[in-house]
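[1] the sequence and its predicted three-dimensional model are supplied below.
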Amino acid sequence: MADKHGAEKHIDEISGVETTGHEWDGIRELNNPMPRWWVWTFYATIVWALGYTIAYPAWPMLSEATRGVLGYSSRANVAQDLQVAKAAQTVYLDRIAAAPFADIVADPELAQFAISGGASAFKVNCAQCHGSGAAGSAGFPNLNDDDWVWGGSIDEIYTTIAHGIRFEGDADTHVSEMPAFGDMLQPEEIRQVAAYVVSLTGTPHDASLVEPGKQLFADNCASCHGEDAKGNREMGAPNLADAIWLKGEGEEAIANQVRAPKHGVMPAWLPRLGEPTVKQLAVFVHSLGGGE
C-alpha cells in the first residue's frame, strides 16, 4: 500500500496498524491515534484558556495588560489585604510609638508584637550587613553577644539605630574617630602595642614586646579605651580585653587597625523607617543579646 506521495506504507504484521516510518534498532513506531477522551480534553483546555484570557487580566500591552471583562486585579486584592493588616496592627503600633521601652517590655503581648515586627524589619533592612541571624561578620558587629560598642540597653540600641554611626545626614549620629597611629608611632612601637593588646586575652608572638607596649597603650590609647582596656561606650571605644574583635583578630590585624584604622558607617534609620519600626527593631535586637 502506498500513501499519497507514492511512498510505500508499512503495516505492522501483529497489530495491523500503520507505522510512522520511525525505526530504532528494528523496533517500529505504531501510528496509533490519540484516545478520543484525551483529544477532547485538549480542546477543552484551549477553550478554557481563551475564556480565561477574556475574563481576567492576561495579555501584556505597551503600558498595561488587558484588564479582563470581570475587572479582577490581584494587585488590588493584595493592596486591600495590606490595608486590612495595617489597620489591625495600628493599635499596637500606636501603643509602641507612645510607650516607653519599660512599658513595652513589661507587656507580654506588646513585647511579642514588637519582637516579631522588629525581626521582620531586621531581615529587610539590617540582614545585608549583620547577617540573617544577626551574627555579623568582619567589620559588622555580632548582635547576638553581650559586647556593645555604644551600649546595650534598649534605649542605647534605639539611639544607635535611630541616628546611625558616622552618618553625615544626622546631627545626633554617633561619632568616634580613632587616629591613625601610623603617623604618630614607629612601626616597632605599633608592634609593641599590638602585642600588649593580644596579651590581654591570649599569647603574643613576642612576649618581650608586651611591657613597652603596655606603656605605649597607657600613653596613647587609655584615654579612650580605659586603663584596663575595657573600652568606653560613651566614646564608642571597644572593649579590647574580651577577645571579641570587630575589625579582625590576631596580632597583625590589631597592628593594622592601630596603624590605619577602619571606621564603619551605619545609616540613621529613623527618617527611613519611622518611630514605631525603629522601636520594634531596638526591642528585637535587645532580645538577641542586650543583657542590660
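    Cool, the structure landed.
[2] could you use CA atoms for every contact and neighbour count after this?
    Fine.
[3] specify the local secondary structure of residue 19.
    strand (DSSP: H, G, I helix; E, B strand; the rest coil).
[4] check which residues of stretch 113-129 are buried.
    113-122, 126-127, 129 (16 or more other C-alpha atoms under 10 Å).
[5] give me the buried positions along the biggest helix by length in the chain.
    When the chain is parsed with DSSP state H, its longest helix is helix 74-98. Within helix 74-98, the residues that count as buried by 16+ other C-alpha under 10 Å are 92-93, 96-97.
[6] how much space separates the residue lying closest to residue 69 once chain neighbours are set aside from residue 67?
    Nearest residue to residue 69, sequence neighbours excluded (C-alpha to C-alpha, 6 or more residues apart in numbering): residue 55, at 4.9 Å. For residue 55, the distance to residue 67 equals 8 Å [C-alpha to C-alpha, to the nearest Å].
[7] packing partners for the longest helix of the chain?
    Helix 74-98 is packed against helix 108-125, helix 275-289, with contacts defined by 3 or more C-alpha pairs under 8 Å, 6 or more residues apart in numbering; DSSP states H and E.
[8] can we see that at 10 Å?
    helix 101-106, helix 108-125, helix 275-289 (3 or more C-alpha pairs under 10 Å, 6 or more residues apart in numbering; DSSP states H and E).
[9] relative to residue 240, which of those helices is closest?
    Among these, helix 275-289 comes nearest to residue 240, with 18.9 Å by C-alpha to C-alpha.
[10] so which elements touch that closest one?
    Judged by 3+ C-alpha pairs under 10 Å, 6+ apart, helix 275-289 is in contact with helix 74-98, helix 101-106, helix 108-125, helix 154-163, helix 270-273.
[11] give me that answer again for 6 Å
    Judged by 3 or more C-alpha pairs under 6 Å, 6 or more residues apart in numbering; DSSP states H and E, helix 275-289 is in contact with helix 74-98, helix 108-125, helix 154-163.
[12] mind listing what's buried along stretch 166-182?
    Within stretch 166-182, the residues that count as buried by 16+ other C-alpha under 10 Å are 166-167, 170, 172-175, 181-182.
[13] still on that earlier bit, identify whichever of the helices and strands packed on helix 275-289 lies nearest to residue 141.
    Closest among the helices and strands packed on helix 275-289, using C-alpha to C-alpha: helix 154-163, at 12.6 Å.
[14] take the one below as the second:
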Amino acid sequence: MSEKQIDEISGVETTGHEWDGITELNNPLPRWWLYFFYATIVWAIGYTILYPAWPLINSATTGILGYSSRASVADEMAKAEKVQEVYDKRIEEESLENILADQELRQFAVAGGSAAFKINCVQCHGSGAQGAAGYPNLNDDSWIWGGDINQIYQTVAHGVRFDGDDDTHFSEMPAFGDILDSQQIREVSAYVVSLTGAPSNPDLVEPGKQVFLDNCAACHGENAQGDIEQGAPNLADQIWLYAGTEADIAKQVRKPQHGVMPAWLGRLGESTAKQLAVFVHSLGGGQ
C-alpha cells in the first residue's frame, strides 16, 4: 500500500498525480454539491415510483399516480375538439357575410381553411395557392367563376364539371377546329394575342377580330373580358390558364382543354367548405 503524499505548502493530501510540476490536491467536494447530488438521487427514486419509468417486456411500470402522457395528450385534444365544435356549429349556422364580419369567427375559419387547403388543395393549386398550367392561381383577381365570398363557396362546394353534383359549374368551349379553318384560327389567335401583347403577324389582327366577334364574343364578350356566369375567362388580362403564347392560344381554340374540380361539400361538410371559401377569399384575390 503506497504512502500518503502530503503537499508541503497546503498540508493537504494529494492524489499522487503531477503535471508539469503541479500536484493535484485530494480536496473533498463542497458540501452543497454533495447535498444536491444526494437530492437528485432521492428525486430519481421518487420519480420512478410515482410515474411510468422502467420498461418491462410488453409494457412499463405505470407509477402509483397512474399518469400517462398519451392520456394527457388525448385529454387536451378532446378539449380542443370541444372548442372547435362550438365554432364549427356557429360557422355552419352563420352566413358567409356574417362570418367575414365577425373577427373571431373569421380568424377561426381562415386557420381551419388553411389546414384543409394544405390537405386537399395543394396537389393542384400549389402550397402557396399560386396554381400551375391548367390550375388557377387563387392569389390574383382574375376569377373564372367569380371571386366574391358566395361565388367562391359555390365553386368549392360544388366543383367544376364534376359528375354527380347537379349544382356544379359547367361550361364547355367548342372545338373550333371543327368549325373554323386554319386561316381563321391563326387570325383569331393573333387578335387575342394583340389584346395584351404583340402578334407574330399584325395583318391578321383585324380579320381575327371579326372572327372573334362572330364566334367567341357570345361567351367572352365583345371586349374579351369574359363572363363569370358562363365560366368564360377574361382574355385581356395577361392571365392564362392553358394558353399564353400565340401557338398555345391556337391550340386551345382548335381543341380546348376543360378542367375538372371536385365538389368538396359532400366530402368535407358544410363547416369545412365554408372555411375553405373564407381562406381562399383571404388570399387577396377575393372581391
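    Nice, thanks for sending it over. Since the model is a prediction, treat every value here as computed from it, not as a measurement.
[15] residues in contact with the longest helix of structure 1?
    The list of residues contacting helix 74-98 of structure 1 from outside it, by C-alpha atoms under 6 Å, 6 or more residues apart in numbering, reads residue 276.
[16] skipping adjacent residues, who's closest to the aligned partner of residue 128 of structure 2 in structure 1 in space?
    Matched to structure 1 by TM-score structural alignment, residue 128 of structure 2 sits across from residue 133. Distances taken as C-alpha to C-alpha, 6+ apart place residue 127 nearest to residue 133 of structure 1, at 7.5 Å, with adjacent residues excluded.
[17] look up how far residue 136 of structure 1 lies from the residue most central in space within structure 1.
    Nearest residue to the geometric centre of structure 1 (C-alpha atoms, centre = their mean): residue 127, 2.3 Å. Per C-alpha to C-alpha, residue 127 of structure 1 is found 9 Å from residue 136 of structure 1.
[18] hang on, the earlier thing: want to throw the helices and strands packed on helix 74-98 of structure 1 into a markdown table with distance to residue 73 of structure 1?
    Listed next are the helices and strands packed on helix 74-98 of structure 1 as a markdown table, based on distance: least, C-alpha to C-alpha, whole Å:
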| stretch | distance to residue 73 of structure 1 |
| --- | --- |
| helix 101-106 | 39 |
| helix 108-125 | 26 |
| helix 275-289 | 30 |
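[19] mind listing what residue 162 of structure 2 touches?
    Residue 162 of structure 2 neighbours (C-alpha under 6 Å, 6+ apart): residue 262.
[20] sec struct for it, please.
    State at residue 162 of structure 2, reduced to three classes by three-state DSSP: coil.
[21] aligned counterpart of it in structure 1, please.
    The equivalent of residue 162 of structure 2 in structure 1 is residue 167 (alignment by TM-score structural alignment).
[22] repeat for residue 210 of structure 2
    By TM-score structural alignment, residue 210 of structure 2 lines up with residue 215.
[23] how far apart are the host helix or strand of that match and its match in structure 2?
    Secondary structure assigned from DSSP states H and E places residue 215 of structure 1 in helix 210-220. Once fitted to structure 2, helix 210-220 of structure 1 is off its aligned match by 0.7 Å on average (mean C-alpha distance after the TM-score superposition for structure 1).
[24] contact partners of that helix?
    Outside helix 210-220 of structure 1, the residues touching it (C-alpha under 6 Å, 6+ apart) are 192-193, 195-196.
[25] equivalent analysis for stretch 171-179 of structure 2, please.
    Here stretch 171-179 of structure 2 makes contact (C-alpha under 6 Å, 6+ apart) with 253-256.
[26] quick one: map residue 148 of structure 2 onto structure 1.
    Residue pairing (TM-score structural alignment): residue 148 of structure 2 is matched to residue 153 of structure 1.
[27] list the contacts of that match.
    residue 292.
[28] that one and residue 209 of structure 1: what is the separation?
    Distance from residue 153 of structure 1 to residue 209 of structure 1, counting by C-alpha to C-alpha: 37 Å.
[29] before we move on, what about residue 252 of structure 1?
    Residue 252 of structure 1 is 14 Å from residue 209 of structure 1, where distance means C-alpha to C-alpha.
[30] for the two, indicate the residue with more neighbours.
    residue 209 (20 against 13; other C-alpha atoms under 10 Å).
[31] correct me, but the more buried one touches residue 192?
    Yes - using C-alpha atoms under 6 Å, residue 209 of structure 1 is in contact with residue 192, at 4.8 Å.
[32] which one of the buried residues of stretch 166-182 of structure 1 is nearest to residue 19 of structure 1?
    Ranked by distance to residue 19 of structure 1 (C-alpha to C-alpha), the buried residues of stretch 166-182 of structure 1 are led by residue 167 at 77.5 Å.
[33] next, give me the two most distant ones among the buried residues of helix 74-98 of structure 1.
    Within those, two members stand farthest from each other by C-alpha to C-alpha: 92 and 97, at 8.6 Å.
[34] what range does stretch 236-252 of structure 2 cover in structure 1?
    Under TM-score structural alignment, the match for stretch 236-252 of structure 2 is residues 241-257.
[35] how far is stretch 214-233 of structure 1 from where the chain is centred?
    Chain-centre distance of stretch 214-233 of structure 1: 34 Å, with C-alpha atoms, centre = their mean, to the nearest Å.
[36] I meant stretch 94-105 of structure 1, not that one.
    On the basis of C-alpha atoms, centre = their mean, stretch 94-105 of structure 1 sits 26 Å off its chain's mean C-alpha point.
[37] which bit of structure 2 covers that stretch?
    Counting by TM-score structural alignment, stretch 94-105 of structure 1 lines up with residues 89-100 of structure 2.
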